[in-house]
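[1] coords please:
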Amino acid sequence: MCPPEHFTVEYVINPWMDTSTPVDVELALKQWERLRETLVDLGHTVHVLPPRAGLPDMVFAANGGFVVDGTVYGARFKYPQRAAEAAAHREFYEAQGWTYVAPSEVNEGEGDFAYLPDAYGGTILAGYGFRTEPAAHAQAQDVLGRPAVSLRLVDPRFYHLDTALAALDDRTVTYFPGAFSPASQRVLRQLFPDAVLADEADALAFGLNLVGDGRHVVLNDEASGMAARVAAAGYVPVPVELSELKKGGGSVKCCVAELRH
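    Sure thing, here's the model as predicted:
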């Protein structure tokens, strides 16, 4: 995770951003810290990446890479405003001794990649349509040695896969069908017939931008409908307030890069 010390909305690269809406940095920091504390209280180890001035979106740490079994497929951001973030993430991973593979294709890390280790022997779900290029899916597959399933996003409000789909545990997903093309919806139905289906209200509340550990589901507190759905499916919802970071187009999952050993 990376604290939002420099967080602001000074440019527009997704439909949620509005430069005329002020950001309360102090509140953003308090909300971020509460999310960090929540993860620690649930038993997780949280590493903190130092923020850098001039990179206001660095708080969305999930976009800096995609990790499977100790190997990191690095990020290459679509927009120049975020390009320098990739180097900061690379320095972190290499300092920690992770195997880092620099990408040649545009991709935004876990923003457009999800991993389910127990689904079909280990499966990468890979989004495209707005940020990550489809060629990056093949590259991630080669680097990480896991099959990648390409899913086309068609609604610009859900510009990253992690705004429309999430792993609840190692084999179960939740997703909003309307964010995907008809063909991708068919693929998801075939692969995950027991998925927890979300509706548009859940997705617009960033309810799918969540972190699940197999039992707990940490999600935006505005997504009360989504909390009820995951509870009905047998998980324990853990709501957190992230109203300030939502102004940048992100929520819980955007703030968390998962380190899979």
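[2] use CA for all of it now, contacts and neighbours both
    Fine.
[3] Same question for the longest helix along the chain: list its buried residues.
    Identified as the longest helix of the chain according to DSSP state H is helix 25-41. Within helix 25-41, the residues scored as buried using 16 or more other C-alpha atoms under 10 Å are Val25, Ala28, Leu29, Lys30, Gln31, Trp32, Leu35, Arg36, Thr38, Leu39.
[4] list the helices and strands it packs on?
    Applying 3 or more C-alpha pairs under 8 Å, 6 or more residues apart in numbering; DSSP states H and E, we find helix 25-41 packed against strand 236-240, helix 243-246.
[5] Find the one among those with the highest mean neighbour count.
    Comparing these by mean neighbour count (mean count of other C-alpha atoms under 10 Å), helix 243-246 ranks first with a mean of 22.
[6] just checking, what packs against that helix?
    So helix 243-246, by 3+ C-alpha pairs under 8 Å, 6+ apart, packs with helix 25-41.
[7] could you give the angle of the helix it packs on to strand 236-240?
    Here helix 25-41 runs at an angle of 160 degrees relative to strand 236-240 (axes from the mean of the first three to the mean of the last three C-alpha atoms, to 10 degrees).
[8] please give me the structure for this one as well, since I'd like to look at both together:
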Amino acid sequence: MNETALRPVNLQIRINGDGNYKDPISPFPYVYINDALSQNILYYCYEMLRTVEELAKLCGVPAYYIEDCLKNLIYREAMSETSKGKYRTQFIIYSDKVNEYSEKAKCIFTPVIESFVSSMKALENDINDLGIYTAGKPDEELMYLYGIMALEYLSEKYNPVRWIERPVRYDGCCWSYYAHLMTGNKYPVRGLGREVSLNSVSRGSYKHISYHFGGFAYRQMMFDNEINVCEDIFHKKEITDLDLAASLIENGFVVREKDGKLVVLTPAFTKTQYE
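    Just a heads-up that it's a prediction; the model follows:
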């Protein structure tokens, strides 16, 4: 057994792109390649082409386990056989060097941070005049929300790196994997994620955006049928799907007040306000 088999790697694998996923019926694609053996194979095949025999030594498991795992990884489009009997990982794995750079690069914002905060406070005052539905959130939380929305706008307008179209995958959706190498050192993964769900397919015209900050607990997005319930609440319609309403209450998206009235706990914008 190779000594590397005694030091298994830990990857945080995710996707970016579009899809319709919800555990446990239709989990995200990375769930199928997230076991320990798959993570090790993906890591060892990232910078070098590897054979089954080499992977068996590196991972410390019999070759037939490697072969079975490779079949799944290839089917899931995480791995390819680039030449006869040699395999390579098909997505980027960010190392500690990237995490270290991201942590140290924060200092570039120091000269503008005070003016940015002042601008965000002025933006908050202007937005409050629009009369948006704030869901009773305190000003501090709303400033975070408005700030990230402003950064999204600035990125779309000024960021020279444009969005890359994702290929159609085995499930018919367009997405790509990416991963971070997790080592527990002083440079943890710090990032901002964004998930969007729309109910335009089912019947409505709303979308739910969920932002994720590295180091904070994950907050799942709503799905189209759940957004439908929130839309009915906004428009004071009768709620017919009581099970879904109960699920929204359980997950903290909706609350039932003492008088029985249902209230959505997520801020909402009309199309005009959002634009």
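[9] Can you calculate the TM-score here?
    The TM-score (TM-score structural alignment, normalised by the length of structure 1) is 0.25; 112 aligned residues with a C-alpha RMSD of 5.9 Å.
[10] Find the pair from the buried residues of helix 25-41 of structure 1 with maximum spatial separation.
    Taking C-alpha to C-alpha, the two most distant members of those are Val25 and Leu39; they sit 21.2 Å apart.
[11] just to revisit the earlier point, okay if I get the buried residues of helix 25-41 of structure 1 as JSON lines plus distance to Ala232 of structure 1?
    Putting the buried residues of helix 25-41 of structure 1 into JSON lines (distance: C-alpha to C-alpha, whole Å) gives the following:
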{"residue": "Val25", "distance to Ala232 of structure 1": "35"}
{"residue": "Ala28", "distance to Ala232 of structure 1": "31"}
{"residue": "Leu29", "distance to Ala232 of structure 1": "32"}
{"residue": "Lys30", "distance to Ala232 of structure 1": "30"}
{"residue": "Gln31", "distance to Ala232 of structure 1": "27"}
{"residue": "Trp32", "distance to Ala232 of structure 1": "27"}
{"residue": "Leu35", "distance to Ala232 of structure 1": "23"}
{"residue": "Arg36", "distance to Ala232 of structure 1": "26"}
{"residue": "Thr38", "distance to Ala232 of structure 1": "22"}
{"residue": "Leu39", "distance to Ala232 of structure 1": "22"}
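[12] Which one of those is nearest to Val238 of structure 1?
    Closest approach between the buried residues of helix 25-41 of structure 1 and Val238 of structure 1, by C-alpha to C-alpha: Thr38, at 8.4 Å.
[13] Name the next helix or strand downstream of the helix or strand encompassing Tyr101 of structure 2, please.
    Assessed by DSSP states H and E, Tyr101 of structure 2 sits inside helix 96-104. The element immediately downstream of helix 96-104 of structure 2 (helix or strand, assigned by DSSP H and E) is helix 113-128.
[14] Tell me where the stretch 51-200 of structure 2 has helices.
    52-59, 63-75, 96-104, 113-128, 139-158 (DSSP state H, counting those that start in this stretch).
[15] in the second one, what counts as buried?
    By that I understand helix 63-75 of structure 2. Buried-residue list, helix 63-75 of structure 2, by 16+ other C-alpha under 10 Å: Ala63, Ile66, Glu67, Cys69, Leu70, Leu73, Ile74.
[16] Over to the fourth one?
    Neighbour-count burial for helix 113-128 of structure 2, with 16+ other C-alpha under 10 Å as criterion, is recorded at Met120, Lys121, Glu124.
[17] What is the nearest of these to Arg88 of structure 2?
    Using C-alpha to C-alpha, the buried residues of helix 113-128 of structure 2 come closest to Arg88 of structure 2 at Met120, 45.3 Å.
[18] correct me, but that closest one touches Met143?
    Yes - using C-alpha atoms under 8 Å, Met120 of structure 2 makes contact with Met143 at a distance of 6.8 Å.
[19] where exactly do the strands run in the stretch 101-250 of structure 1?
    113-116, 123-128, 148-152, 165-167, 173-175, 196-197, 211-212, 216-220, 236-240 (DSSP state E, counting those that start in this stretch).
[20] got the contact list for the closest residue to Arg229 of structure 1 other than its chain neighbours?
    Nearest residue to Arg229 of structure 1, sequence neighbours excluded (C-alpha to C-alpha, 6 or more residues apart in numbering): Val196, at 7.3 Å. Contact analysis of Val196 of structure 1 by C-alpha atoms under 8 Å, 6 or more residues apart in numbering lists Val173, Thr174, Tyr175, Arg229, Val230, Ala233.
[21] Likewise for Val143 of structure 1?
    Tyr73, Val101.
[22] Look up how far Arg152 of structure 1 lies from it.
    21 Å (C-alpha to C-alpha, to the nearest Å).
[23] Please apply the same query to Leu191 of structure 1.
    In terms of C-alpha to C-alpha, Leu191 of structure 1 sits 15 Å off from Arg152 of structure 1.
[24] When those two are compared, which one has more neighbours?
    Arg152 (19 against 15; other C-alpha atoms under 10 Å).
[25] Quick check: closest non-adjacent residue to the more buried one.
    Tyr128 (5.2 Å).
[26] right, and that neighbour touches Ser150 too?
    Yes - shown here, Tyr128 of structure 1 and Ser150 form a contact pair, counting by C-alpha under 8 Å, at 7.2 Å.
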